[in-house]
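A.B. asks: Sequence first, then the predicted structure, then my questions.
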Amino acid sequence: MTEKQAVNFWYDVTCPFAWITSRWIKEVEQVRPITVNWKPMSLTILNEGRDIPEDYAKAMKRAWIFARAVAGAVYGGGEEHSGQIYTELGTRIHNDERRDTEQIIAEAYEAVGLPLELNERAQNGEFDEQLKTSHDAGIGLVGDDVGTPIVAFNDTAFFGPVITRIPRGEEAGEMFDGAVALAKYPYFYELKRSRTTNPEFD
């Protein structure tokens, strides 16, 4: 029996690029022997103290509410809920394009089977330190000049991949194989080109 490869995936639930990459990894789970460990991080923490545009600052306030909601589910309800709460929140935020933040969180908690009281505790800051610890662990692997997602395998971590469509089936597996091959070379750091398409979540 093939031993499953561990993949650590750090996410901010509000990031559309992290969402697409996460759905790619979910596809990879179906065609490659991997086990994914879903780990929260926060773009709000990452941008703390930085000079950012006013519109983005407003987005970060909303992102912080969701980051805390994730922390409540993961650190109050158990880390096994991380992937589930991400899927439930992310589907409503990205695929459904909803803006009713409190209702989104309530529905996601119900879907995962967690009491909403955990979110109330999270919004009061009870799990902030644990969230920051998880965030710092991911950023510590790649540096703070990147964002989310952070994907780690074979003792190597990268920001990205940044994609705007979700590879499916064997195409997803082949893309993963390529990422693993690059990760084996200790002096590989980045590939980049200008993005010409916007995220689509189908």
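C.D. replies: That came in fine, so what should we check first? Because the structure is a prediction, the values reported are computed rather than measured. Numbers count the residues shown, from 1 in each chain.
A.B. asks: Please make it C-alpha for all contacts and neighbour counts, starting now.
C.D. replies: Will do.
A.B. asks: Which stretches in this structure count as strands?
C.D. replies: Applying DSSP state E to the chain gives strands spanning 5-11, 34-40, 150-153, 156-159.
A.B. asks: tally of neighbours for residue 96?
C.D. replies: When neighbours are counted by other C-alpha atoms under 10 Å, residue 96 registers 10.
A.B. asks: oh, I was asking about residue 126
C.D. replies: So residue 126, with other C-alpha under 10 Å, has 18 neighbours.
A.B. asks: and the lengthiest helix in the chain, what does it pack onto?
C.D. replies: Using DSSP state H, we find that the single longest helix of the chain is helix 54-71. On a contact count with 3 or more C-alpha pairs under 8 Å, 6 or more residues apart in numbering; DSSP states H and E, helix 54-71 meets strand 34-40, helix 43-46, helix 82-90, helix 101-112, helix 117-123, helix 128-142.
A.B. asks: ok now the very next helix or strand once past it, how far from the chain's centre?
C.D. replies: Toward the C-terminus, helix 54-71 is succeeded by helix 77 as the next helix or strand (DSSP states H and E). For helix 77, the separation from the chain centroid amounts to 18 Å (computed by C-alpha atoms, centre = their mean, to the nearest Å).
A.B. asks: Over to stretch 40-51?
C.D. replies: 14 Å.
A.B. asks: Same question for stretch 190-197.
C.D. replies: Distance, centroid of stretch 190-197 to centroid of chain: 20 Å (C-alpha atoms, centre = their mean).
A.B. asks: now do stretch 95-103
C.D. replies: So, by C-alpha atoms, centre = their mean, the centroid of stretch 95-103 is 17 Å from its chain's centroid.
A.B. asks: Second structure for comparison follows:
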Amino acid sequence: MSSAPQVEFWFDPICPWCWMTSRWISEVAEVRGFEVAWHPVSLAIINENSDPEADYMKSHREAFEQSLRMGRIAVAAEEQLGNQAVAALYTALGTRLHPEGRKDYEALVNDAVAEALPADFTEAAAVAAANTDLDAVLRANTTHALEIAGPDVGVPVISVNGVAFFGPVVTPAPTGETALQLWDGIVAAASVPGFYELKRGRTVGPQF
């Protein structure tokens, strides 16, 4: 019987495409019996050298700022509670941000923390959200994800037994046998030396 793969997932909670991919890999992990190590990154950091007056940056500025706060809480949760706390927090945040479509950021973060983390962590979460010192961890995570997946990529980044790649970008999140087929195909493709890119243009947005 083969050993469980070592799987890591780098995410920004604000990204809907990360969310779709995370739901898919979570289902695969449950069926196949492996764990995923979750690492928060920051789209604000990825895009920090972009033109601040560009339409994309203008339309995403608040979301990026709020996501930094969420990422800091995730960093603190891992440091104090472990990686499974990060997984629970991401699920709680992502459910509110994406399927529920909430924009009341402060309230949704409070709700997510209350649902996902121990009650005695509430005060620590509030402190972490404003603690810019934690940005160093987000920056290190972001830098590492982009280093192992290669230049000119975003998130999500997945690593399987040390082989990293961007994506997959999927909507809706595959389930059942389709989810497993996608996993097997992507892992097989990524394991081929010299394989870099397979892409087709998106014609729809995220379908939660």
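C.D. replies: Okay, I see it. Since the model is a prediction, treat every value here as computed from it, not as a measurement.
A.B. asks: returning to what we had before: deepest of the helices and strands packed on helix 54-71 of the first structure, which one?
C.D. replies: helix 82-90 (a mean of 22; mean count of other C-alpha atoms under 10 Å).
A.B. asks: Tell me the spacing between the corresponding residue of the second structure for residue 92 of the first structure and residue 13 of the second structure.
C.D. replies: Mapped onto the second structure by TM-score structural alignment, residue 92 of the first structure lines up with residue 96. Computed as C-alpha to C-alpha, to the nearest Å, the residue 96 of the second structure to residue 13 of the second structure distance reads 10 Å.
A.B. asks: So these two - more neighbours on which side?
C.D. replies: The neighbour count for residue 96 of the second structure versus residue 13, taken as other C-alpha under 10 Å, is higher for residue 13 (30 against 19).
A.B. asks: quick one, what contacts the more buried one?
C.D. replies: With contact set as C-alpha atoms under 8 Å, 6 or more residues apart in numbering, residue 13 of the second structure has these partners: 19, 40, 67, 70-71, 90, 93-94.
A.B. asks: and if you look at residue 170 of the first structure?
C.D. replies: So residue 170 of the first structure contacts residue 31 (C-alpha under 8 Å, 6+ apart).
A.B. asks: Let me see the contact set for the residue nearest to the spatial centre of the first structure.
C.D. replies: The centre of the first structure sits closest to residue 11, judged by C-alpha atoms, centre = their mean, with a distance of 1.7 Å. By C-alpha under 8 Å, 6+ apart, the residues touching residue 11 of the first structure are 18-19, 38-42, 148-150.
A.B. asks: Go through the residues you listed and name the one nearest residue 59 of the first structure.
C.D. replies: Nearest to residue 59 of the first structure among the contacts of residue 11 of the first structure: residue 42, at 12.1 Å, using C-alpha to C-alpha.
A.B. asks: Residue 178 of the first structure versus the closest one, what's the distance?
C.D. replies: 27 Å.
A.B. asks: What lines up with residue 190 of the second structure in the first structure?
C.D. replies: Counting by TM-score structural alignment, the partner of residue 190 of the second structure is residue 183.
A.B. asks: count of residues packed around that match?
C.D. replies: Neighbour tally, residue 183 of the first structure, other C-alpha under 10 Å: 19.
A.B. asks: do the same with the one 10 residues further on
C.D. replies: Taking other C-alpha under 10 Å as the criterion, the count of residues near residue 193 of the first structure is 5.
A.B. asks: Can you find the partner of it in the second structure?
C.D. replies: In the second structure, residue 193 of the first structure lands on residue 200 (TM-score structural alignment).
A.B. asks: distance of its match from residue 168 of the second structure?
C.D. replies: The separation that residue 200 of the second structure has from residue 168 of the second structure, given C-alpha to C-alpha, amounts to 11 Å.
A.B. asks: Please apply the same query to residue 25 of the second structure.
C.D. replies: In terms of C-alpha to C-alpha, residue 25 of the second structure sits 10 Å off from residue 168 of the second structure.
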